[in-house]
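Asker: Predicted coordinates and the sequence they were generated for:
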Amino acid sequence: MPDSTPSRSYLQVWDDTVTLRDLLLSLVITTTLCLGGYILAPERPPLPLMLGLGGALLGFMISAVAFRPKRRVDEEPSSGVNTKSPVDTDQEA
């Protein structure tokens, strides 16, 4: 995959392409908001869980907006569609 920025190195994480810098920054943002919500919540039973999950969701949304995808999709024209099912091809042999 050629890229216009040759100085960046990319990582594959869960079948997606990311830069190490963006990955680490998004982890720091999400972890900070998640733990901040959990620690700062009053000690009544459901509040730490709910504020921790809310912090994780807010961190995810911030990271999704702040860091754009690095993928590039190249489409190749197909040479034809195979209309036979795998069962049909096994029976012909």
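Answerer: Perfect, thanks for sending it.

Asker: From here on, just use CA atoms for contacts and neighbour counts.
Answerer: Will do.

Asker: sec struct for T30, please.
Answerer: helix (DSSP: H, G, I helix; E, B strand; the rest coil).

Asker: right, and it touches A64 too?
Answerer: No: between T30 and A64 there is no contact under Cα atoms under 8 Å: 10.8 Å.

Asker: more crowded one of the two?
Answerer: More neighbours surround T30 than the other of T30 and A64, with 21 against 12 (other Cα atoms under 10 Å).

Asker: adding another structure so you can compare the two:
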Amino acid sequence: MSQADEQYVEIWGDRVSMRDLVLALAVTAAATVAAVVVGRALGSSEFFWGLGGAVVGFGASMALVRPKRDVRIVADEDTEAGPPPA
């Protein structure tokens, strides 16, 4: 499947790939659940372990899913000419 054929959904005014969204959510959820299980096994605060797992999952998601946006900065001719004469 090419990028042109891929399905996108609009979330908060931005278009995202469903495949990448589901992958990122699954990685973050798995890391969070694993951290809570570790916290429970150690008998410490599951809440903070879960927060740490969510942060680790978010970082892993950032590494796995790359942006597909192509940003080009184009100079405006009016701004290069300087301020208008007084």
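Answerer: Looks like it came in fine. Note that the coordinates shown come from a computational prediction; the quantities given were computed from them, not determined experimentally.

Asker: Now for the residue nearest the centre of the first structure: which residues touch it?
Answerer: Computing the C-alpha centroid of the first structure and ranking residues by Cα atoms, centre = their mean puts D16 first, at 6.4 Å. For D16 of the first structure, the contact set (Cα atoms under 8 Å, 6 or more residues apart in numbering) comprises R71.

Asker: Which parts of the second structure are helices?
Answerer: Under the criterion DSSP state H, helices of the second structure are mapped to 18-42, 46-64, 77-80.

Asker: Show me what V33 of the second structure aligns to in the first structure.
Answerer: Using TM-score structural alignment as the criterion, V33 of the second structure maps onto L35 of the first structure.

Asker: Can you tell me the closest non-neighbouring residue to that match?
Answerer: G52 (6.2 Å; Cα to Cα, 6 or more residues apart in numbering).

Asker: cool, and T28 of the second structure?
Answerer: T28 of the second structure sits nearest to G57 (Cα to Cα, 6+ apart), 3.9 Å away.

Asker: Aligned to the one you found, what sits in the first structure?
Answerer: Using TM-score structural alignment, the equivalent of G57 of the second structure in the first structure is G59.

Asker: Pretty sure that match sits against G36.
Answerer: No: applying Cα under 8 Å, one finds G59 of the first structure not in contact with G36, separated by 11.0 Å.
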